[in-house]
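Q: heads up, no residue letters with this:
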């Protein structure tokens, strides 16, 4: 959620920090700040965007080869200059940037107040800065030890970078539940919440694990546990390039990522499906294949868009592998005393691999002894490390806060897993198995066909850009796509929208329909087609406006709908991958026409690392 960037080395830190904060803007934020250290500390911070911070520091001292920056997504205290990071301790000994939540900050704040500490902000982070300082001064110990002792008293999640005035040239980083990556250069180190601010300087990185502390100077990096065990840094090479984080001529990252989906879906199945349709190979689950084949139940845990992908997975696993499936919100799963058996298979889905609620669900499941698979997009992420096995989506970095290509890549992985399990369990006949593989291989070309219709879809968007509400409806595999379409619209255009199973409309939501209510109907030519015709008639009988997503050549629904968007003919199993594309395009253009910040919608963050 919040974005952290820091540097220690021989270069001037300021340009690295500002560029890093710009690269982290996609995570969502409401204020920004930097601290630069050149013998004394200079902290500059303000409510607003990075460009506001750049204006603030004009004519200020921005020298120094050590520094840290931060973009804040508010948890404690409203967006304001005083609540922006970095925060300094009362006596000025420590500067801190923090991602996460200190849950027991109220208790710690009261304790520090009784010791004479005062506070200038409403944040939990300032409490932590003062706690570290208090321990440091009272016990007359090193900054690193003071940090470890302070963190041993903290309840909650954190990604931290800390600077001590008495130990110049050194940064201390720590992590629990909130990601931090360290880029390793030539006598210089780069720290960030993710790799995007780092990749133009080095391709050598290490990811901090929970309850690890890094002590960093330009000469060396020392890694310890909170309990003072010395650890060996695990440095890896990353393949992310600058091209992945540039718009490449598109007006917004979201539009670029919509258009990347033919390539990202191909990248997801490339090397995993035989082009002759004979087999699927998922190396990431090979070691646990016997457990997968013999699973009595699958539980899918996810949040947001990933949860919608999980709902698609439910249909696919039950149909092709004949295994019962439950799809759970990660945020609810851990709190409702779920019944978990050792022979359950749990699949955790997360774009970032750092979603706090999904991680908490994973840890609860592992306590019960079930097998956990991860589906995520970020190599080296926490979910990829904490699960027993898994599959990367290979969607590439997704900058737009509203997920597009990550969603279709997740569905691609789920479809491959369902087909593979169906083949192994002998519940999916070989002929149909081969047909489905060929259908999946054909998807990227069919999406290209849909993308060529963008101008037509844009014209439809112009008709509905000023509505206040919208309904989405679908059946079977396209019901989760209706949910996803509604989520996209409200995420980026701020129009209230809801998705429903089409047959449920008459159990309440149909009361909302009048001549001002657009209804987006997912009506591809599948097993529910005739039922969808009836549901659309119900909407039209109440003067609702219908925008229908139909299979190319459809004649029946065309006669009823106000607007029709065609998708190529396809197998029902891959229909979600095609049907969601027009909905993404519609939402994008409606949001642009309304003047919304498409890539950074208000109040939202890309990587949700707090509960």
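A: All right, it came through fine. This structure is a prediction, so every number in the text was calculated from the model and none was measured.
Q: Please count neighbours and contacts with C-alpha atoms only from this point.
A: OK.
Q: what number of residues lie near residue 124?
A: 22 (other Cα atoms under 10 Å).
Q: what about it, distance to residue 99?
A: Residue 124 sits 10 Å away from residue 99, going by Cα to Cα, to the nearest Å.
Q: Then residue 527?
A: 47 Å.
Q: Same check on residue 262?
A: 34 Å.
Q: out of these two, which sits in the busier spot?
A: The neighbour comparison of residue 262 against residue 99 (other Cα under 10 Å) goes to residue 99, with 30 against 21.
Q: Just give the number of residues close to the nearest residue to residue 389 once chain neighbours are set aside.
A: Leaving aside its sequence neighbours, residue 389 sits nearest to residue 373 (Cα to Cα, 6 or more residues apart in numbering; 5.0 Å). Counted with other Cα under 10 Å, the neighbours of residue 373 add up to 25.
Q: And for residue 217?
A: Residue 217 has 20 nearby residues by other Cα under 10 Å.
Q: Please compare the first structure with the one that follows:
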């Protein structure tokens, strides 16, 4: 759950200032993956001819700058560093390799000594790392300390850097690729690594196992213009180019659309303008036979998603984008006139294979799990196939029974959620049909599943998911409709849902307009609360869970989502005159039951604020305040009902002075277990 970024300019003259700005900008765009601390590693360059020598880069200890806090704090420290005086910043170099990192702490507390890049004892190896090394204590104790190595941090990453030094000095492995092969076979766990060394100036090793890593290539012509055509792998090293290494392709999307996604077990070796790819999956020793080819792809990303525009925070922008993002998730997939569906990943054979399954499992974590919870009743209603709901983090802790006639659907906004990938691995091994639903093209989920669907929600930057959630509900609803297209008894029900989908973007806009003022008032009312309950039933049980999660993530107020049906099984004991309760009471088949439960809470002096689409005097009498949203078909009402809670979470967080886009202790992409 960290962000890594590497940048190489090869035969592209740039000042040191330009190189640093490029690295900090790239790092800023992966900051959502972690923002406890940050750092970068550069060549130690000097404007003084007496200090340059024959080769400014060769065998010099690199300049490593680290800082607690976000990227802005790192920027301030970088440009205040004495080694980067004004003259040095203006030095022009035509070949440079730099690495950078923004951290979400997994091993070691948040302090400067634990920031990345981490270095070996002699300073010759510098490493940035996303992931968790599971055997670092064993290697630290049994190999490195026994050979006299010391450690200044509490991180697993420093163990990797020191282990590289051990392999070079004690084992005599003086070939960078061979050394990296040995290194990756000694360390266990998930990782994405960038390694540079003064022993191998101008070179870089990039390694991937279980954590995402993507390479972007930008070719520059002699006239300085960027070539837009697809790039070949520069086998002769003659082309001028810029190369980007990152956890997320959006970090360099403004510079290039040419990308290579590293596969699990891959090593990418950069030297003299040439990138070579090797797989460690089959071979434990470096050899020419380990070299593999990797496909260049064209990145498809909407650049305007990468800025906040007129909004003060990404989260607010993404809340207000939901009319557009849900429409985009439906575009080209449903014809509202004919009622026909078209999914690129679901041809007739794939549809039939799912329908022939004996069971469907929806597997996800967090917000994605709530989207599955919201749509499971519709799957059961339309398909009449047993549908299970699995929390991936619980799934991997058990020995669940998976068979080859199961269809397992994996939902992950990033496509890199560690627990989801572990569950996916188990289901693939069992021979189940694996379907992926993700918002990131080229992600691990999209590449490892048999077929799937892209959300098309647009990039989501805010750590607290909003538009990805509503797009997940839309796409899963479309999938249920596609799979039930041949069911004549369900024709009227399907037509009702399709009509609701056609109205959805406009209804989202109406909802935002309707709830803006009352939600602002309620946010002021609740900003000092220390504990809240959110109640829902039926489809809106998922809304209650998602609302509680949003409030916890952004406001830091303890909030629990509870089904109305569970209230009398213990939670009613929490109700008194001091307790604020948020409720959802939609005009559906559960309306009377929900209203009765609200009246029971009111009878115990609980103060209830309710989201509803119904004008009802009894409900109004039992509640402190009602917030009205438009009415839509029941299975899509969850989308309109969650929007007031998204806004409420945002507004309370702002009133409490919280960092809305980057809540404390959290990261957007959960790549560790």
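A: That came in fine, so what should we check first? Predicted, not measured: the structure shown is a model, and the values here were computed from it.
Q: TM value for the aligned chains?
A: After superposition, the two chains reach a TM-score of 0.98 (TM-score structural alignment, normalised by the length of the first structure), with 610 aligned residues with a Cα RMSD of 1.4 Å.
Q: re earlier: show me the contacts for the residue nearest to residue 389 of the first structure.
A: 285, 345-348, 387-391 (Cα atoms under 8 Å, 6 or more residues apart in numbering).
Q: Just name the closest of those to residue 142 of the first structure, please.
A: residue 387 (36.0 Å; Cα to Cα).
Q: Could you check which residue of the second structure pairs with the closest one?
A: Residue correspondence to the second structure (TM-score structural alignment): residue 387 of the first structure is matched to residue 449.
Q: what about residue 574 of the second structure, how many residues close to it?
A: Neighbour number of residue 574 of the second structure under other Cα under 10 Å is 12.
Q: Would you check how far apart it and residue 601 of the second structure are?
A: Taking Cα to Cα, one finds residue 574 of the second structure at 10 Å from residue 601 of the second structure.
Q: now swap in residue 529 of the second structure and tell me
A: Distance from residue 529 of the second structure to residue 601 of the second structure, by Cα to Cα: 18 Å.
Q: With neighbour numbers in mind, choose between these two.
A: Ranked by neighbour count (other Cα under 10 Å), residue 529 of the second structure and residue 601 place residue 601 first, with 21 against 14.
Q: just checking, that one touches residue 577?
A: No: judged on Cα atoms under 8 Å, residue 601 of the second structure makes no contact with residue 577 at a distance of 10.0 Å.
Q: who's in contact with residue 441 of the second structure?
A: 300, 454.
Q: contacts for stretch 514-534 of the first structure?
A: 464, 467, 469-476, 478-479, 482, 502, 536, 539, 542-551, 556-557, 567, 569, 572, 575, 579.
Q: My error: substitute stretch 150-157 of the first structure in the last question.
A: So stretch 150-157 of the first structure is contacted by 99-105, 128, 131-132, 135, 175-178, 226, 610 (Cα under 8 Å, 6+ apart).
Q: tell me how far it is from the chain's mean position?
A: 25 Å (Cα atoms, centre = their mean, to the nearest Å).
Q: Also stretch 438-448 of the second structure?
A: Taking mean C-alpha positions (Cα atoms, centre = their mean), stretch 438-448 of the second structure and its chain are 11 Å apart.
Q: Quick check: neighbours shared by residue 601 and residue 577 of the second structure?
A: residue 607.
Q: elements contacting the longest helix along the second structure?
A: Identified as the longest helix of the second structure according to DSSP state H is helix 491-526. Packing partners of helix 491-526 of the second structure (3 or more Cα pairs under 8 Å, 6 or more residues apart in numbering; DSSP states H and E): helix 322-330, strand 625-628, helix 634-655.
Q: okay, these, which one's buried deepest?
A: Among those, ranked by average contacts under mean count of other Cα atoms under 10 Å, first place goes to helix 634-655 (a mean of 24).
Q: any idea how far the aligned partner of residue 139 of the second structure in the first structure lies from residue 141 of the first structure?
A: Matched by TM-score structural alignment, residue 139 of the second structure corresponds to residue 108 in the first structure. Separation of residue 108 of the first structure from residue 141 of the first structure (Cα to Cα) stands at 20 Å.
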